[in-house]
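**Q** need a structure here:
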Amino acid sequence: MTGNDSSISQVAQSGLVVTVPEAEPAVRAWRDRLDPSVPSGMPAHVTVLFPFLPESRFDGDTLAAIADVIGRHKAFEARFEGCGRFPGVLYLAPEPAAPFRALTEAVVDRWPETPPFGGQFAEIVPHLTIAQGQDDTILDEAEAGLRDGLPIVTRVASVDLMVHDGSRWRQRASFALG
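**A** As a prediction, the model looks like this:
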């Protein structure tokens, strides 16, 4: 989850993510060094929506509503063949990006009080963060080091609800795509 992940240590924050375990062999060493969300337990992922609802809102009805929204979308395959950048950030860009955007838009349509990254950015850019808060020299090094591990292919079949307990991210629930 990029958009100032280093400050996401508040208790009860949540996010919806697509974990990408297939990426771990290629990205883990870089993320361990360069992504501040790793020490708090966030796996390699593409963010669907962050921040999402506070943990106190996750009752049975809300979890059922999330499952309904996510379940309306079909499972799909995504490939990560290259990198992209935001200022100080290196990420892997998923193709196709449209299904990730559609998931984000559907969740925001249902919970409009939860704009992606708090409304900081005008465009939804699906991405798997490798490094953040780094200068271009470090990002160049990481990007060069990732090339041999690409492409990465994953089947996106679920979205995980992650909740921060004050020190670590933990999976609260997982929702299957249709």
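
**Q** From now on I want contacts and neighbour counts done on CA atoms only, so please keep to that.
**A** Fine.

**Q** quick one: contacts for the residue most central in space within the chain?
**A** Centroid-nearest residue in the chain: T47, 2.2 Å away (criterion: Cα atoms, centre = their mean). T47 sits next to 1, 15-18, 126-128 when contact means Cα atoms under 8 Å, 6 or more residues apart in numbering.

**Q** Relative to M162, which of those is nearest.
**A** The closest of the contacts of T47 to M162 turns out to be G15 (Cα to Cα; 5.3 Å).

**Q** sec struct for that closest one, please.
**A** Put simply, G15 is strand when judged by DSSP: H, G, I helix; E, B strand; the rest coil.

**Q** Sequence B follows; please return its structure for comparison with A:
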Amino acid sequence: MTTDENAARRRLGAAQQATDPGDTPLVGYTVLQVPVPALETFVRGRFEHYDRAYVSPDPAFTHAHITALAPFLPAPDPAALDTVAAIAAAAEPITFTLRRLETFPNGIVYLAPEPADPFRALTEALVAAFPQCPPYGGEFPDVVPHLTLDQLSADVSVASTRDALGDTVPVTCVADRVDLAWYQPERSRVLASFALG
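**A** Purely as a prediction, here's the structure:
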């Protein structure tokens, strides 16, 4: 076990025990996500626009990401962390391009990574190891790897999102890790990182 893994487990314990001043447990959840630093400025800006409570003060936290599995276990134990580390180690770093904007039926505007299959394979491996954690709670039958950018509205369209991105895309990136992120108002942060390959 590495020093980083020990530190991650301490942070996980602290996250699970966090309470507010009234001793009411604070609600949070974990996500296994692949950070995409190249889009961080844009995506963090959208977090600041929509919900500042989820803007993380943790410099290791990357708001721009491609979800590998969410929600993940609420309290991953050491064996679960070791399993995630092994799955990540068995996957190669992923070189991918972000250029194509798409929308989901619910109006989410996203960038589709190309190729998508390595991300899909990572999710499939995680789901096989953690069948109690279906992607998005089983709400969507087909997992579509994506990087969320915005939500369609009277002020937001695919065209306006493309314009706002400017020359940020197209961009070629290398995914080299999976982060275990904790999402909680005012307390979002990275709990652990697992290298790909």
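
**Q** Ranking by neighbours, what's the top pick from the contacts of T47 of structure 1?
**A** Most neighbours among those, by other Cα atoms under 10 Å: L16, with 28 neighbours.

**Q** ok, and the closest non-adjacent residue to it?
**A** Computed as Cα to Cα, 6 or more residues apart in numbering, the closest residue to L16 of structure 1 that is not its neighbour in sequence is L161, at 4.7 Å.

**Q** matching residues in structure 1 for the strand or helix carrying T67 of structure 2?
**A** Assigned by DSSP states H and E, T67 of structure 2 belongs to strand 65-69. Aligned by TM-score structural alignment, strand 65-69 of structure 2 corresponds to residues 45-49 of structure 1.

**Q** how distant is that stretch from the center of its chain?
**A** 2 Å (Cα atoms, centre = their mean, to the nearest Å).

**Q** Kindly list the longest strand within structure 2.
**A** strand 94-103 (DSSP state E).

**Q** tell me the average deviation of the helix or strand following that strand from structure 1 after fitting.
**A** Per DSSP H and E, the first helix or strand lying C-terminal to strand 94-103 of structure 2 is strand 108-114. Here the mean offset of strand 108-114 of structure 2 against structure 1 after fitting is 0.8 Å, by mean Cα distance after the TM-score superposition for structure 1.

**Q** what range in structure 1 does strand 108-114 of structure 2 sit on?
**A** Going by TM-score structural alignment: strand 108-114 of structure 2 matches residues 89-95.

**Q** outside of the matching stretch, which residues touch it?
**A** Contacts with stretch 89-95 of structure 1, where a contact means Cα under 8 Å, 6+ apart, come from 78-85, 126-134, 139, 143.

**Q** The equivalent of E113 of structure 1 over in structure 2 sits in which helix or strand?
**A** Aligning on TM-score structural alignment places E113 of structure 1 opposite Q132 in structure 2. For Q132 of structure 2, there is no enclosing helix or strand under DSSP H and E.

**Q** hmm, back to that, just give the number of residues close to the residue nearest to L16 of structure 1.
**A** 23.

**Q** Next, the angle from the one helix or strand W30 of structure 1 maps to to strand 89-95.
**A** Using DSSP H and E, the element containing W30 of structure 1 is helix 24-34. Between helix 24-34 of structure 1 and strand 89-95, the angle comes out at 160 degrees (axes from the mean of the first three to the mean of the last three Cα atoms, to 10 degrees).

**Q** contacting residues around helix 24-34 of structure 1?
**A** 38-39, 44, 129-134, 142, 146, 149-150.

**Q** same check, this time on stretch 52-72 of structure 1
**A** 12-16, 103, 106-107, 110, 114, 158-159, 163, 175-178.
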